[in-house]
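Student: Sharing a model prediction with you, sequence too.
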Amino acid sequence: MYYMLKIIKLKTMKKITRLLCLILLFITGISFGQKLPKFVHIKGGAFIMGDETGLGRENQRPTHKVNLNSFRISETEVTVAQYRYYCNETGVTMPKEPSWGWQDNYPIVNVTWQDAINYTNWLSNKLGKKVRLPYEAEWEYAARGGKKSKGYKHSGGNNIDEVGWFRDNSNNKAHPVAGKKANELGLYDMSGNVWEWCMDIFAADYYANSPKKNPKGAAEGEARVIRSGSWNFNTNLAFRYGGNDSSGEVYEYFGFRVASE
């Protein structure tokens, strides 16, 4: 009887310990899954790409119809915790710390385009499938809500304060990912927080010559496309710029999210 009671007590203690661990994980948000990005499936389709308001820059025009295959894109920008996990596994040095310090649930910043590519190559090996940066057309299609789009002005709504961090509400710094409302596809921070590197080579006149099916950017050039707007910038769904990766300079408002087929 004594041994039976001892076994029962041990089993009970194990259950209590397991329960306490689960509660701790829930409270702190710490889990293995957070070390790797969570992907959202985006069903392919057609959309009108570019600035439809007439208020944007020349490089956001002309508007043009684009057809895309289905793909997957990460729910949030790659976080500090996710990038640190990669650095710990590979021996890569963490980027320069931003002025607000490293906080696990913030987007990783101060990374070049090549840094982002190196991360996707590592993640490809980790997951056993090809991971890359999103192409610009994929990025905009996802930001607009894909086949579930409701035609919002910003990604996820018409009120920018509800869906994004930008110049007027950010207090001059980035913020934790997924702190604002998600868009129609369950994606966060596609209007503001940090600019996001895309796969494409940037060309100001690319929209005038863009293929209609799965466009992948200009054939040559030094700059890479960045999308989203950021905490120190105004935001618009169609905003696009070229970030010069060859200089090796990094910025506290440049980050990235990842994609796969």
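Tutor: Received it, and whenever you're ready, just let me know what you need.
Student: use CA for all of it now, contacts and neighbours both
Tutor: Fine.
Student: tell me, how many neighbours does the nearest residue to A218 once chain neighbours are set aside end up with?
Tutor: In space, and not counting its chain neighbours, A218 is closest to I201: 5.2 Å by CA to CA, 6 or more residues apart in numbering. Applying other CA atoms under 10 Å, we find 22 other residues in the vicinity of I201.
Student: And S155, by the same measure?
Tutor: Using other CA under 10 Å, S155 has 34 other residues around it.
Student: Hmm, A143 and it touching each other?
Tutor: Yes: the criterion here is CA atoms under 8 Å, and S155 meets it with A143 at 5.2 Å.
Student: Overlap in contacts, these two.
Tutor: Residues touching both S155 and A143 (CA atoms under 8 Å, 6 or more residues apart in numbering): 183, 190-191, 237.
Student: now these as TSV including neighbour count?
Tutor: Below are the shared contacts of S155 and A143 laid out as TSV (neighbours: other CA atoms under 10 Å):
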residue	neighbour count
N183	25
M190	33
S191	33
L237	24
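Student: which one among the residues you listed gets closest to V78?
Tutor: Of all those, M190 has the smallest distance to V78: 12.4 Å, by CA to CA.
Student: what sits against that closest one?
Tutor: 143, 155, 164, 228.
Student: Please tell me how far it sits from A178.
Tutor: Counting by CA to CA, to the nearest Å, the gap from M190 to A178 is 10 Å.
Student: Once you drop chain neighbours, what's closest to T235?
Tutor: G229 (4.9 Å).
Student: My guess is the one you found contacts A238. True?
Tutor: No: taking CA under 8 Å as the definition, G229 is not a contact partner of A238, at 9.4 Å.
Student: Neighbour count: those two, which is higher?
Tutor: Neighbour comparison, G229 and A238: the larger count goes to G229, with 29 against 25 (by other CA under 10 Å).
Student: and the more buried one, what is it in contact with?
Tutor: Counting by CA under 8 Å, 6+ apart, G229 touches 166, 191-195, 235-236, 239.
Student: just the helices in the stretch 101-250 of the chain please.
Tutor: 113-127, 136-143, 160-163 (DSSP state H, counting those that start in this stretch).
Student: Turn those into JSON lines, columns for mean neighbour count.
Tutor: Below are the helices of the stretch 101-250 of the chain laid out as JSON lines (neighbours: other CA under 10 Å):
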{"stretch": "helix 113-127", "mean neighbour count": "17"}
{"stretch": "helix 136-143", "mean neighbour count": "26"}
{"stretch": "helix 160-163", "mean neighbour count": "19"}
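Student: here comes the other one, which I'd like you to weigh against the first:
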Amino acid sequence: MKFSTLFTATVCVFASLAAASYSFADASATKTAPGIATEKPAEGPSVMLEDGTFMVPYIQRIPGTDIQFEMIPVPGGAFTMGTPEDADDFVEDEGPTIPLKVKPMWVAKTETRWDMYKEYMRMYGVFKEFESQGVRLVDDSNITDAVTAPTELYDPSFTFEYGSKETQPAVTMTQYAAQQFTKWLSRMTGIQYRLPTEAEWEYAARAGTTTAYSWGDDADEIEDYAWYFDNSLDGPGDVGTKKPNPFGLYDMHGNAAEWTVNEYTEDGYEWMNEANPGDATSATRWPENPYPCVARGGSWEMDPPDLRSAARLASDDEEWKSEDPNFPRSPWWFTSDPSRGVGFRMFRSLEELPAETISKFWEASSQETLDDVESRVSEGRSGYGYVDEELGEAAKNVGK
């Protein structure tokens, strides 16, 4: 079936659905994987699968808390990644264009919020407390199920200068820290959450469109869809308060730029011509160094051209950590602009990825980053915590 047909037949996601009410699966109420229904919902987004069941929206609760977020089904299909060379807004690192196939997936309705990320930040103290009590210790038998938690902010004013409300997007975390968050959440819920590849992110942002933005080519309409430099001088806006894209995803343009797992390549996607990945999940250039890596979507600090569906932002640890008073500088935190506009959004594949594949999404592939983390752990300035489905309850009241 052609993507355009599949998109029309199985997905009913439009801006007008932003205020619609529909039934959700509750990921905290069942041990079975959420987001699958035997019947098509009467309204709201859904994706029909080959076996006649439907991918549907669902609510995920972070175990041990009342914090929730929503996942939206996105249909599989095909698209062309990048910007054509003859386009008015072509930037050299956005080409050559590459045709790719994409498998069905769920994508978080909004960027990861501060209330969600602060619960992960709290794990630093939780893991230290467990260590002092001699419980839930990490050893060779469970190290693969362990994560690091971000160290406490040396000076919170760098990160929180423009707000840390529960409803704002969490920002200034490194790619590694975002990866560890998704592993932490996945191990607690038993559901594979992860960062996207660049290709998956662009497919979700375009939502079936081929224009510069998901609403069209006219940047004059950006006010309705994005928090950007001209309308957000005081920091990022609350997530989900602008219009969504055709898939029902909010803030894909602006507010916070969003981490992908990809290494940044100055020559754009030339490497794909040689690698010929075929599908978007395999279209991954795993980083060999801590930077540059790719964030997408642009932020509240940026102008409209930087918020296009194909626009890329290359990380720069030297610049983004220039005000970090630590030495060596933190593998979990940035301090300096434009990092105060960089966050992330969670993705989930329809079919679970093999262990050796999902581990690449959860762990740093740069040896320099791994060595930096190990150095801090060995010095007692950080540590590992064992994560399973019992952690949420075990950590519920620690340090509160």
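Tutor: Looks like it came in fine. Just so you know, these numbers come straight off a predicted model, no measurement behind them.
Student: Any idea what the TM-score is?
Tutor: Once the chains are laid over each other, their TM-score by TM-score structural alignment, normalised by the length of the first structure reads 0.79; 228 aligned residues with a CA RMSD of 2.3 Å.
Student: L237 of the first structure maps to what in the second structure?
Tutor: Aligning on TM-score structural alignment places L237 of the first structure opposite S309 in the second structure.
Student: Chain neighbours aside, what residue packs nearest to that match?
Tutor: Y213 (5.5 Å).
Student: Which strands or helices does the longest helix along the first structure pack on?
Tutor: Longest helix of the first structure, by residue count under DSSP state H: helix 2-28. Of the remaining helices and strands, none touches helix 2-28 of the first structure by 3 or more CA pairs under 8 Å, 6 or more residues apart in numbering; DSSP states H and E.
Student: The helix or strand following that helix against the second structure, how far on average?
Tutor: Of the helices and strands lying after helix 2-28 of the first structure in sequence (DSSP states H and E), the nearest is strand 39-42. Strand 39-42 of the first structure, aligned to the second structure and superposed, deviates on average by 1.5 Å (mean CA distance after the TM-score superposition for the first structure).
Student: all strands of the stretch 151-261 of the first structure, in order?
Tutor: Ranges of strands in the stretch 151-261 of the first structure, per DSSP state E, counting those that start in this stretch, are 195-201, 223-227, 240-244, 254-255, 259-260.
Student: Can you check which part of the second structure the longest one sits on?
Tutor: The one in question is strand 195-201 of the first structure. The aligned range for strand 195-201 of the first structure is 257-263, by TM-score structural alignment.
Student: Reformat the strands of the stretch 151-261 of the first structure into TSV and put distance to I42 of the first structure next to each item.
Tutor: As requested, the strands of the stretch 151-261 of the first structure are exported to TSV (distance: least, CA to CA, whole Å):
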stretch	distance to I42 of the first structure
strand 195-201	17
strand 223-227	18
strand 240-244	21
strand 254-255	21
strand 259-260	10
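Student: Of those, give the one that comes closest to G44 of the first structure.
Tutor: strand 259-260 (13.0 Å).
Student: In terms of secondary structure, what does the closest one contact?
Tutor: If you count contacts as 3+ CA pairs under 8 Å, 6+ apart, strand 259-260 of the first structure packs onto strand 71-74, strand 131-132.
Student: Check which element follows the longest one along the chain.
Tutor: The reference is to strand 71-74 of the first structure. With elements assigned by DSSP H and E, the helix or strand that comes after strand 71-74 of the first structure is helix 80-90.
Student: contact partners of that following helix?
Tutor: 34-37, 92-94, 102-108, 119, 122.
Student: What subset of those residues is buried?
Tutor: With burial judged by 16 or more other CA atoms under 10 Å, the buried subset of the contacts of helix 80-90 of the first structure is 34-37, 94, 102, 104-108, 119, 122.
Student: and which of these is nearest I23 of the first structure?
Tutor: Nearest to I23 of the first structure out of these is Q34 (CA to CA; 16.1 Å).
Student: Next, the contact list for the closest one, please.
Tutor: Going by CA under 8 Å, 6+ apart, Q34 of the first structure touches 81-82.
Student: R113 of the second structure now?
Tutor: R113 of the second structure neighbours (CA under 8 Å, 6+ apart): 166-170, 239.
Student: With the flanking residues excluded, which residue is spatially nearest to the residue positioned nearest the centre of the second structure?
Tutor: For the second structure, the residue nearest the mean C-alpha position is R345 (2.6 Å; CA atoms, centre = their mean). Spatial nearest neighbour of R345 of the second structure, chain neighbours left out: E111 (4.6 Å); criterion: CA to CA, 6+ apart.
Student: contacting residues for the aligned residue in the first structure for the one you found?
Tutor: In the first structure, E111 of the second structure lines up with E77, judged by TM-score structural alignment. Neighbour list for E77 of the first structure: 107-108, 177, 188-189, 196, 255-258 [criterion: CA under 8 Å, 6+ apart].
Student: Tell me, how many residues neighbour the counterpart of L195 of the second structure in the first structure?
Tutor: Using TM-score structural alignment, the equivalent of L195 of the second structure in the first structure is L133. Number of residues near L133 of the first structure (other CA under 10 Å) recorded here: 24.
Student: Please apply the same query to V80 of the first structure.
Tutor: Neighbour tally, V80 of the first structure, other CA under 10 Å: 21.
Student: which ones are touching the match of L195 of the second structure?
Tutor: The contact partners of L133 of the first structure, taken as CA under 8 Å, 6+ apart, are 116-117, 120, 197-199, 256-260.
Student: 6 Å - rerun?
Tutor: L133 of the first structure makes contacts with 198-199, 258-259, as judged by CA atoms under 6 Å, 6 or more residues apart in numbering.
Student: Pick the one among those closest to G221 of the first structure.
Tutor: Distances from G221 of the first structure to the contacts of L133 of the first structure, taken by CA to CA, are shortest for M199, at 12.6 Å.
Student: returning to that earlier point: quick check, nearest of the contacts of G229 of the first structure to Y2 of the first structure?
Tutor: N193 (60.6 Å).
Student: show me what contacts the closest one?
Tutor: N193 of the first structure touches 165, 174, 230-231, counting by CA under 6 Å, 6+ apart.
Student: Which of those residues ranks first by neighbour count?
Tutor: W165 (31 neighbours).
Student: how about that residue, what's its match in the second structure?
Tutor: So W165 of the first structure corresponds to W227, using TM-score structural alignment.
Student: OK, contacts around its match?
Tutor: The contact partners of W227 of the second structure, by CA under 6 Å, 6+ apart, come to 254-255, 300.
Student: Thank you kindly, that will do.
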